[in-house]
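In: predicted model follows, preceded by the sequence.
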Amino acid sequence: MPRTKGSKNLPKTNTNYSTQIAEKQETIASLNTEIVSIQKAIEEQKNTLKEKKTALKKAEKEVASLEEKKAKAE
C-alpha cells in the first residue's frame, strides 16, 4: 500500500473573513490616496521640467545668436 504524502493533520482555523476584508479595504483606500498624491507630484514635476526645458532652449538660442554676432564682428 503506498504512503500518503504530506501531513494530514492540518490545524483547524476559525477565520473571520469580514475583519480581513475590512482590513484589506482600508489598505486599498490608503494605497489609492498615496497613488493620487504621487500622481499630483509627478504632474507638478512634469510642469517644472517643461518650464526648465523652455528656459534652456531660450538660453541656447541667445548663445547661438551672440556667437554669430561675435563671428561677424571679427
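Out: Sure thing, it's come through.

In: going by C-alpha atoms from here, please, whenever you check contacts or count neighbours.
Out: Noted.

In: any chance you could map the helices in the chain?
Out: 17-73 (DSSP state H).

In: spatially central residue in this protein, please.
Out: Closest residue to the average C-alpha location of the chain: residue 38 at 6.1 Å, with C-alpha atoms, centre = their mean.

In: report the contact partners of residue 31.
Out: Residues in contact with residue 31 (C-alpha atoms under 8 Å, 6 or more residues apart in numbering): none are found.

In: got another one to weigh against that:
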Amino acid sequence: MRESLKSQRAEVKQVEKEITKLEAKKAKADAKAAEEAKKAEAEAVLKKLLASGMSADEILEKLK
C-alpha cells in the first residue's frame, strides 16, 4: 500500500510539473497574441492617418 501511495504521489508531482510548464507556455502565447493585437491596432491607426492626408513626417512629429 505504501508503494502505491508513493507511486501516486510521484505521478501527481509529475502532473503538477507538466501543468506548470503548460501554464508558462500559455502565458507566453497570450503575451505574444496581445503584442500582435497592439501592432495590428497601431498599423490600422497609421493607415487611417495616412489615408486622411496626414504625412508620415507629421505622424512622427505627433509621436514625439
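Out: Here it is on my side, so go on. On a predicted model such as this, the values are computed, not experimentally measured, just so you know.

In: still on that earlier bit, quick one: the counterpart of the residue nearest to the centre of the first structure in the second structure and residue 32 of the second structure, what's the gap?
Out: Residue 38 of the first structure maps onto residue 22 of the second structure when the alignment is built from TM-score structural alignment. Applying C-alpha to C-alpha, to the nearest Å, the value for residue 22 of the second structure to residue 32 of the second structure is 15 Å.

In: ok, now residue 2 of the second structure?
Out: 45 Å.

In: ok, these two, which is more surrounded?
Out: More neighbours surround residue 32 than the other of residue 2 of the second structure and residue 32, with 12 against 7 (other C-alpha atoms under 10 Å).

In: residue in the first structure paired with that one?
Out: Checking TM-score structural alignment: residue 32 of the second structure goes with residue 48.

In: can you check residue 51 of the second structure too?
Out: Using TM-score structural alignment, residue 51 of the second structure pairs with residue 67 in the first structure.

In: and residue 23 of the first structure, what's its match in the second structure?
Out: Aligned partner of residue 23 of the first structure by TM-score structural alignment: residue 7.

In: and its match, how many residues sit next to it?
Out: Residue 7 of the second structure has 12 nearby residues by other C-alpha under 10 Å.
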